[in-house]
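S.K.: Test case, fold it:
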Amino acid sequence: MHPWTGTSVRLRALEPSDWPVLRRIAEDAEYAEQGGVVPPRPATVFQRRTSPEFTAREDDEFTLAIVATHDEEILGTVSTRLAQPWNGTFGASIALDAERRGKGHATEAAALLLRYMFSERRYQKCNVEVLPFNRASLRLCERLGFIEEGRRRRSHFGRGRQHDIVLLGITAEEYLEQWQTSE
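M.R.: Just a heads-up that it's a prediction; the model follows:
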C-alpha cells in the first residue's frame, strides 16, 4: 500500500484549486469556535495558503490535503507543527469539512500522518492540544492512542470565557503497538 493512502482517504499536497474548501472550513461556525472567532478573511488569504510558494516547504512542518480515495474530493487538511527534530517531537492538527466529520476520515488521515512521522522521519513523540469541550477531537485522540498528560489552565478564550487546554501525547512505540500492520 502507498504510504499516503489508506482505505478511504489519501493524503496529497495542497493544490491552488483547494482554497475554497479551506475557506469553507475556516468559516464553519463549529470549527471556528474551536480556535476562536476571527474576522472574515478575503479569498486571497486562502489562495495564498494553497500556493506552491507556501506549501512547498522542505522541513517537517507541512499541511496536506485529505482526499477521498473513491472520488478524489478534498475533505480537509492534516498538518504537522512545532516540529523539533533535535527533541524528536512534533505537533499535529486536523480540519475536516463539516459534511465529512464523523465518518472515520480524520482517524485514518491522522494515522497515515503519524505513521510517516514515526516510521519515516524517526520522530519519537506527537503532542497535541485540545479544548475540553471539543469532544470529537478528544474521541479522535483516544481512538488513535493518545494519552492525556495534563492541562494548561485558563489558556484559551472562547465561548465568552477562559478554558483549559487538554495536553495529550503519543509516543512512536505506543503508535506502532496499536497501528502497526504487517507489510
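S.K.: C-alpha from now on. contacts and neighbour counts both.
M.R.: OK.
S.K.: Which parts of this protein are strands?
M.R.: All strands of the chain, identified by DSSP state E, fall at 9-13, 63-68, 74-84, 89-96, 125-130, 147-158, 161-171.
S.K.: Please render the ones you listed as CSV that adds mean neighbour count and distance to Glu108 to the earlier fields.
M.R.: CSV is the format used below for these (neighbours: other C-alpha atoms under 10 Å; distance: least, C-alpha to C-alpha, whole Å):
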stretch, mean neighbour count, distance to Glu108
strand 9-13, 21, 7
strand 63-68, 24, 10
strand 74-84, 20, 11
strand 89-96, 19, 11
strand 125-130, 21, 16
strand 147-158, 14, 18
strand 161-171, 17, 16
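S.K.: how about this one, so we can line them up?
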Amino acid sequence: MKTRCRSGISRATADHIQALFEIEQRCFPGKTSYSKQQLKHLALHANSTCLVERQGGAIRAFLIVTYRRGSLTGHIETIDVDPPFQNQGIGLKLLKAAETDMRQRGMRWSQLELSEGNKAALELYRKAGYKFKEKIEGHYKYEHNGSRNAIRMVKALKVN
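M.R.: The predicted structure is shown next:
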C-alpha cells in the first residue's frame, strides 16, 4: 500500500526538529544559527507558531512566530528556506500563512528583524508589505551577511 506524501504548509511537530536544525545550519552557517535546543524551544513553545513547508514529505522551509502576553504584535523570529529551494516563492507563501495565523490570534502587527546586509530578505519583506521602522546598531553578536546591525520592519495586519 502506498502512502501519500504530505505537501503544503502545516504546523511543526517534535518529529521535525532535526530537519529544521539542518535547514537552519545551511541557511545560517557557523555561529549565527540557532542550536537544536533553541530551535526546539522556539518551535514547540506554547507562545509560538512554527510552520513548515513540505514537498513530497520533505521539509523545504520553516518560519517561527513568537507571541508575548498582552501584546498585539507577532514577532517573526526566523524564516529559513533551504538554499536549493530559495527564490521560488516559498518564503512569501510561509509569510502569508504566518500572517493569517497572527490575525486569528488577534494580532494587529507583524514585526521582524533582519541583517542590514541580507538584501534578498529585505526585498522579500518589502514585497510582502513590510515597512522600515528602525536600524538597530550592533543587534547581532556575530556578523550576519557582513553586518552586526539589524533592520526592524513592521506590517499592519488587516483584520478580516
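S.K.: Need the TM-score between these chains.
M.R.: After superposition, the two chains reach a TM-score (TM-score structural alignment, normalised by the length of the second structure) of 0.77; 151 aligned residues with a C-alpha RMSD of 3.0 Å.
S.K.: picking that back up, include distance to Cys141 of the first structure when you put the strands of the first structure into CSV, please.
M.R.: Listed next are the strands of the first structure as CSV, based on distance: least, C-alpha to C-alpha, whole Å:
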stretch, distance to Cys141 of the first structure
strand 9-13, 18
strand 63-68, 18
strand 74-84, 14
strand 89-96, 11
strand 125-130, 9
strand 147-158, 8
strand 161-171, 8
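S.K.: I'd like to know which of those is closest to Gly36 of the first structure.
M.R.: strand 147-158 (5.6 Å; C-alpha to C-alpha).
S.K.: and the closest one, what other elements does it pack with?
M.R.: Using 3 or more C-alpha pairs under 8 Å, 6 or more residues apart in numbering; DSSP states H and E, the elements in contact with strand 147-158 of the first structure are helix 29-35, strand 161-171.
S.K.: any residues touching stretch 93-111 of the second structure, and which ones?
M.R.: 9, 49, 51-53, 62-63, 65, 71-76, 128, 152-159 (C-alpha atoms under 8 Å, 6 or more residues apart in numbering).
S.K.: Looking at the helices and strands packed on strand 147-158 of the first structure, spot the one closest to Gln178 of the first structure.
M.R.: Closest to Gln178 of the first structure of these, according to C-alpha to C-alpha: strand 161-171, at 10.7 Å.
S.K.: Could you tell me the angle between the closest one and strand 89-96?
M.R.: Computed by axes from the mean of the first three to the mean of the last three C-alpha atoms, to 10 degrees, the angle separating strand 161-171 of the first structure from strand 89-96 equals 120 degrees.
S.K.: Tell me which other helices or strands strand 161-171 of the first structure touches.
M.R.: On a contact count with 3+ C-alpha pairs under 8 Å, 6+ apart, strand 161-171 of the first structure meets strand 125-130, strand 147-158.
S.K.: Adding distance to Arg115 of the first structure, write those out as CSV.
M.R.: Listed next are those as CSV, based on distance: least, C-alpha to C-alpha, whole Å:
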stretch, distance to Arg115 of the first structure
strand 125-130, 11
strand 147-158, 17
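S.K.: Which of these sits closest to Ala56 of the first structure?
M.R.: That would be strand 125-130 among these, by C-alpha to C-alpha, at 22.4 Å.
S.K.: after superposition, how close is the closest one to the second structure?
M.R.: Here the mean offset of strand 125-130 of the first structure against the second structure after fitting is 0.6 Å, by mean C-alpha distance after the TM-score superposition for the first structure.
S.K.: Can you verify my assumption that Ala26 of the first structure contacts Ala32?
M.R.: Yes - assessed by C-alpha atoms under 8 Å, Ala26 of the first structure is found in contact with Ala32 at 6.0 Å.
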